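Visitor: I would like the atomic coordinates for the input below:
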Amino acid sequence: MRWTLKPKPQATQVVLMKESLGVDDIVATLLLQRGIDSYQAAKTFFRPGFNELHDPFLMMDMDKAVTRIEHAIKHGENIMVYGDYDVDGTTSVALMSSYLKTRTPNITTYIPDRYDEGYGISYKGIDFADDNEFSLIIALDCGIKAIDKVAYAKEKGIDFIICDHHRPGDRIPDAVAVLDPKREDCKYPFKELCGCGVGFKLITAIASKKGQSVEDLVEYLDLVATAIGADIVPIVDENRALAYMGLQVINTNPRPGMKAIIAEVKKEKLTITDVVFIIAPRINAAGRMKHGNHAVTLLTETDFNLAAKYAMDIDQFNTDRRETDKRITEEALVQIEETKEQDRFTTVVYDESWHKGVIGIVASRLIETYYRPTLVFTKSGDKLAASARSVSGFDVYNALEACSEYIEQFGGHKYAAGLTLLPENYEAFKAKFESVVKATIAPKLLTRELKIDLDIELSQINDKLLRIIRQFAPFGPGNMSPIFMTQNLRDTGWGKCVGADDKHLRVTATQTFNDKIVCIGFGLGDKIDLIKDKKNFSAAYSIDENHWNGNVSLQLKLKDIKA
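Guide: Modelled structure (predicted):
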């Protein structure tokens, strides 16, 4: 790993923050590094709430969207709520359909089949709307590039409202309203909402016309927080407030479907990390292994007993997903080794039998071994489909754009994207993608970076510091859990490898012999030699708690160690 120590704020700023908040140097510095530079900013940071949410009507086309939906409700039109099959899409559909059903019974939901229809708005979905007399489609977490699909719907007399957060192309679809804060002509003050976040802004705007405030829509925030965590959007500004309040709903009064998932995994108080690694994979597993409809059904169910049954089904989908992505990852690693492509700037692998639903996960797994922009392809009908994942600091979306001559369709974000191409273009695309990345990526980006907030002494770590750090949550991009480093550490002599195959490292570290603390390094077992014979070493870590036999003690969760 490449350790990078974040710049320290000016000493005068640290002193002012210490005096203003009554905190120590470490906390003052951590806050300043996050752009928190006053008492009021700190108050907002530690207790985010409704005041941090922006006026939804600041978003381009919001007034048009609300007017069209109000007209549809008033005249009894049939409305289809359409969304992608991932967590952001299915939570968006659950949110929008649940809210609109409080206003009109003429609502149906539609999630495209990942294998039959692919990502985004489909002709099949539009035909379904036409056959069943739906005159308005509200598309969530997709649609910003659906120029032809929206035109096709218009020919059939079907209007579209698009709620998306992906980057637009050169043209905007000719819809009644296109809500996307990433539109260049949109002046909305926060650009990093997820799809469900855009959907939430729309229902707050609709509700405001009925005299309701955002406080009346709290029950929907468990869905929004789940989408924020799963879609890995920055947890700053409006997202921080939505995630903070949404976690409170998840932990105090979640919807029956969410409660059923939590009951299935037997976890009491969930953090955003739990949402990402416990709730989100289960919701995602429905669209990956079966159909995204199962996730929407679970998330909109009002009867807990029924929800519990659906949650059991989804838990099984998730088990199947884990087994499948493990097998495909192993096959992909063998393919890389057999083709001797370990020294490339990119990883591009393909097998027509690989399950389309897990190739994105496999791409992320491959980056753990070969840290470079990665694409995993499989067969999808008469085309090849791929999921792309990138390394920190490199924009894979831009790289794909540079290869567009070989691509049929693509979309996504800086670090994750999806694409399709014709089989005959695979080798040419693979070569072009390699050359584009090789020419544009900074060599240092091919070494995993560990960003460290502060270099501190072991003696500065205590229970109070951990309590305050926990109040920095929810953590995520833009507000990661603090990582510290300490130098000149030694093992007290009890250091050893633990776990299956001695994969993990357990050390009792000391710096001055007056202080010692237990450290656990998951996956660091191969670094045992660095701490043997009481050699000096440096550690990068987060501060955590160890619960054992009813006792609670501080421990360090090692990220890396160096001689």
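Visitor: Please make it C-alpha for all contacts and neighbour counts, starting now.
Guide: Will do.
Visitor: My read is that Ala28 contacts Lys18, right?
Guide: Yes - look at Ala28 against Lys18 with C-alpha atoms under 8 Å: they come within range, at 5.7 Å.
Visitor: Same drill for the two, tell me which one is more crowded.
Guide: Comparing Ala28 with Lys18 by neighbour count (other C-alpha atoms under 10 Å), the higher total belongs to Ala28, at 24 against 17.
Visitor: need the strands for the stretch 151-300 of the chain, in chain order.
Guide: For the stretch 151-300 of the chain, the strands defined by DSSP state E, counting those that start in this stretch cover 159-163, 177-179.
Visitor: so of those strands, which one's packed in deepest?
Guide: Mean neighbours per residue, mean count of other C-alpha atoms under 10 Å, is largest over the strands of the stretch 151-300 of the chain for strand 159-163, with a mean of 27.
Visitor: packing partners for that strand?
Guide: Strand 159-163 makes packing contacts with strand 136-140, helix 147-155, strand 177-179, helix 195-208 when contacts are defined by 3 or more C-alpha pairs under 8 Å, 6 or more residues apart in numbering; DSSP states H and E.
Visitor: Output these as CSV; include the columns distance to His355.
Guide: Formatted as CSV, those follow (distance: least, C-alpha to C-alpha, whole Å):
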stretch, distance to His355
strand 136-140, 25
helix 147-155, 27
strand 177-179, 33
helix 195-208, 25
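Visitor: most tightly surrounded among those?
Guide: Highest mean neighbour count of the helices and strands packed on strand 159-163: strand 136-140, a mean of 27 (counted as mean count of other C-alpha under 10 Å).
Visitor: one more to line up against the first:
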Amino acid sequence: MRWTLKPKPDATKLADLKTSLQVDDVIATLLLQRGIETYEDAKRFFRPSLSDLHDPFLMKDMDKAVERIEKAIANKENILVYGDYDVDGTTAVALMSSYLKTIHPLVYTYIPNRYDEGYGVSYKGIDFALENDFSLIIALDCGIKAIEKVDYAKKLGIDFIICDHHRPSAELPNAIAVLDPKREDCNYPYKELCGCGVGFKLIQALALKEGKTAEDLTKYLDLVATAIGADIVPITGENRTLAYFGLEVINTNPRPGIKAILNQIEKSELTITDVVFIIAPRINAAGRMEHGNFAVALLTEEDATLAAKQALGINTYNLDRRETDKLITQEALKQIEEQKEQERLTTVVYNENWHKGVIGIVASRLTETYYRPTLVFTKSGDKLAASARSVRDFDIYNALENCSEYIEQFGGHKYAAGLTLKEENYEAFKQAFEDEVFKTIDRNLLIPEIKIDTQINLEDITPKFYRVLKQFAPFGPENMTPVFMTENLKDTGFGKCVGEDKTHLRITVTQPQSNSFVAIGFGMGEKVAVISEKKSFKAVYSIDENEWQGNVSLQLKLRDVETQQIS
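Guide: Reported below is the predicted structural model:
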């Protein structure tokens, strides 16, 4: 692991912030690292308000989108709400359709079949709209590259409104409105919304025209928070505000579908991490293993009894997904070993029988194992389809763009993308991708990195300090859980490997003139030699609470430990 200590903030800014907020060096440092420089910044950060959300009409084409929907309502047109089959797409479809149904009865939903139609807007979906007399399609979390398909729809007399957050190409689809804050010509102040977030801005704009405010839309924020967590977008600016209030809804008054999922687990208060690892996989499993329609049905169901039955079905899909991705991951790891490709800077594997619904998860697991830009391919009709995952700070989207001569189509983000290509181009693409990464990647990026916010001593860790840290939540990209480093630590002599297979490390750390703390390192059992015999060591960790038999205490969650070099 590479330990990288973040630079110390400007001394003047640090002094000013400490004075204005009456906080210590550590808290002021953490805030400055997150771009919080003034009292007003801190107030917005610690006390989010829905009134802080930007005017949705600042987004390019928002006025056109609202005008077209108002026209559809006035003319009693059928509206088709179309979205991708992942969490961001299905939550966006649930959000948009359930809101529109409160003002217009002729609203229906469409999720493409992952296996039959593939990602994004499909000709089959447009044909469905034509056959069923839909004159307006609102596409969510997809469509930004659907130039030919939108043209096809236009010739059939079907209009498109696109709500997307993926990077556009130089040419935009000829839709009535293209809502995407990443458009070059869009001056919307916040660029990092997820697809469901862009959908929320559209219903916010529609609500504004009816004299309503964002507060009137609070009940939809459980969907937005779920999408923000699942799509791993930055938890900054508007996303932080939407996630904050969305978590509040999830924990106090979630919609029946989400409540039915939560009833399957034992958890009192969910964090954004819980959303990512508990709610999102179940919603995703529908589109991975069967059809995204099941997820939309669950998320829009208003009857608690029916929602409970649907959640049981979704959970079955999730259990099947776990078994499938475990098996495919094992096969992929074996393939890599047999091909002796450890010397390569990329991981590219292919098996025509692998389940298309889980190759993205497998790509993530392979990236964790080998820590290289990774592509997992399977057969999809007469083409090959792949999911791509990257390592931190390497833009896999750009790498794919530079190999586009071999690719039929692709789309995505800096760290995750999807693509299709002809089978005969597979070997050429595989080499081109390796060559591109070889040319462009900083070799340090191939070593996993722990970014450390600041160095502290154990005496800095107090209940009051932790109470302030908790207010930094919700955590996520660009507002990660604070990570600290402490030197000159010793175990009290009772450190040991724990767990059924003894793979975890549990120690009690001390520092001269300080309290001791229990520290747990999951999967760090092999590090026991570093802390044995009361040797001096340094550690990187975050702080959390441990509850045991009704007692709550602070503990350190270890990320890594290293022997302390005696100078």
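Visitor: Mind checking the TM-score on these two?
Guide: The TM-score (TM-score structural alignment, normalised by the length of the first structure) is 0.99; 563 aligned residues with a C-alpha RMSD of 0.9 Å.
Visitor: Dump the strands of the stretch 151-300 of the first structure into a markdown table; add distance to Ala539 of the first structure as well.
Guide: Compiled in a markdown table, these are given as follows (distance: least, C-alpha to C-alpha, whole Å):
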| stretch | distance to Ala539 of the first structure |
| --- | --- |
| strand 159-163 | 45 |
| strand 177-179 | 46 |
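Visitor: Out of these, which gets nearest to Lys503 of the first structure?
Guide: Closest of the strands of the stretch 151-300 of the first structure to Lys503 of the first structure is strand 159-163, at 45.1 Å (criterion: C-alpha to C-alpha).
Visitor: now the angle from that closest one to strand 136-140?
Guide: In terms of direction (axes from the mean of the first three to the mean of the last three C-alpha atoms, to 10 degrees), strand 159-163 of the first structure departs from strand 136-140 by 20 degrees.
Visitor: The second structure: matching residues for strand 159-163 of the first structure?
Guide: Taken onto the second structure by TM-score structural alignment, strand 159-163 of the first structure occupies residues 159-163 there.
Visitor: how close does the matching stretch sit to the first structure?
Guide: Mean deviation of stretch 159-163 of the second structure relative to the first structure after superposition (mean C-alpha distance after the TM-score superposition for the first structure): 0.4 Å.
Visitor: what does that stretch rub up against?
Guide: Residues outside stretch 159-163 of the second structure that contact it (C-alpha atoms under 8 Å, 6 or more residues apart in numbering): 65, 135-144, 150, 153, 175-180, 195, 198-199.
Visitor: Show me where the stretch 351-500 of the second structure has its helices.
Guide: Remark: helices assigned in the stretch 351-500 of the second structure by DSSP state H, counting those that start in this stretch are 359-370, 396-401, 426-440, 463-470.
Visitor: By how much does the first one deviate from the first structure on average?
Guide: With mean C-alpha distance after the TM-score superposition for the first structure, helix 359-370 of the second structure departs from the first structure by a mean of 0.6 Å once superposed.
Visitor: how far out from the middle of the chain is that helix?
Guide: Taking the mean of its C-alpha atoms, helix 359-370 of the second structure sits 15 Å from the chain's own mean (C-alpha atoms, centre = their mean, to the nearest Å).
Visitor: tell me the average deviation of stretch 327-338 of the first structure from the second structure after fitting.
Guide: Compared with the second structure after fitting, stretch 327-338 of the first structure has a mean deviation of 0.6 Å; criterion: mean C-alpha distance after the TM-score superposition for the first structure.
Visitor: buried ones in that stretch?
Guide: Ile328, Thr329, Ala332, Leu333, Ile336 (16 or more other C-alpha atoms under 10 Å).
Visitor: okay, the angle between the longest helix along the second structure and helix 359-370?
Guide: Ordering each helix of the second structure by length in residues (DSSP state H) puts helix 304-339 first. Helix 304-339 of the second structure and helix 359-370 are oriented at 50 degrees to each other (the same axes, to 10 degrees).
Visitor: So which elements touch helix 304-339 of the second structure?
Guide: helix 256-262, helix 280-289, helix 293-300, strand 347-350, helix 359-370.
Visitor: Mind checking the ones you listed for the one nearest to Ile520 of the second structure?
Guide: helix 359-370 (20.6 Å).
Visitor: Tell me the spatial nearest neighbour of Thr492 of the second structure, not counting adjacent residues.
Guide: Closest residue in space to Thr492 of the second structure, ignoring its immediate chain neighbours: Thr508 at 5.8 Å, by C-alpha to C-alpha, 6 or more residues apart in numbering.
Visitor: Would you mind getting the average deviation of whichever strand or helix holds that neighbour from the first structure?
Guide: Secondary structure assignment for Thr508 of the second structure, by DSSP states H and E: strand 504-510. Superposed on the first structure, strand 504-510 of the second structure shows a mean distance of 0.8 Å to its aligned residues (mean C-alpha distance after the TM-score superposition for the first structure).
Visitor: Next, the angle strand 504-510 makes with the next helix or strand after that strand.
Guide: Scanning forward in sequence from strand 504-510 of the second structure by DSSP H and E, the next helix or strand is strand 517-521. Orientation check (the same axes, to 10 degrees): strand 517-521 of the second structure against strand 504-510 gives 150 degrees.
Visitor: quick one: strand 517-521 of the second structure to the first structure mean distance?
Guide: By mean C-alpha distance after the TM-score superposition for the first structure, the fitted strand 517-521 of the second structure averages 0.5 Å away from its aligned residues in the first structure.
Visitor: Tell me which residues are up against that strand.
Guide: 504-510, 554-560.
Visitor: Contact partners for the spatially closest residue to Arg365 of the second structure that is not a sequence neighbour?
Guide: Among residues not flanking Arg365 of the second structure along the chain, Thr329 sits closest, at 7.2 Å (C-alpha to C-alpha, 6+ apart). Thr329 of the second structure makes contact with Val362, Arg365, Leu366, according to C-alpha under 8 Å, 6+ apart.
Visitor: do the same with Gly257 of the second structure
Guide: By C-alpha under 8 Å, 6+ apart, the contact set of Gly257 of the second structure is Leu298, Leu299, Thr300, Glu301, Glu302, Ala304, Ala307, Ala308, Ala311.
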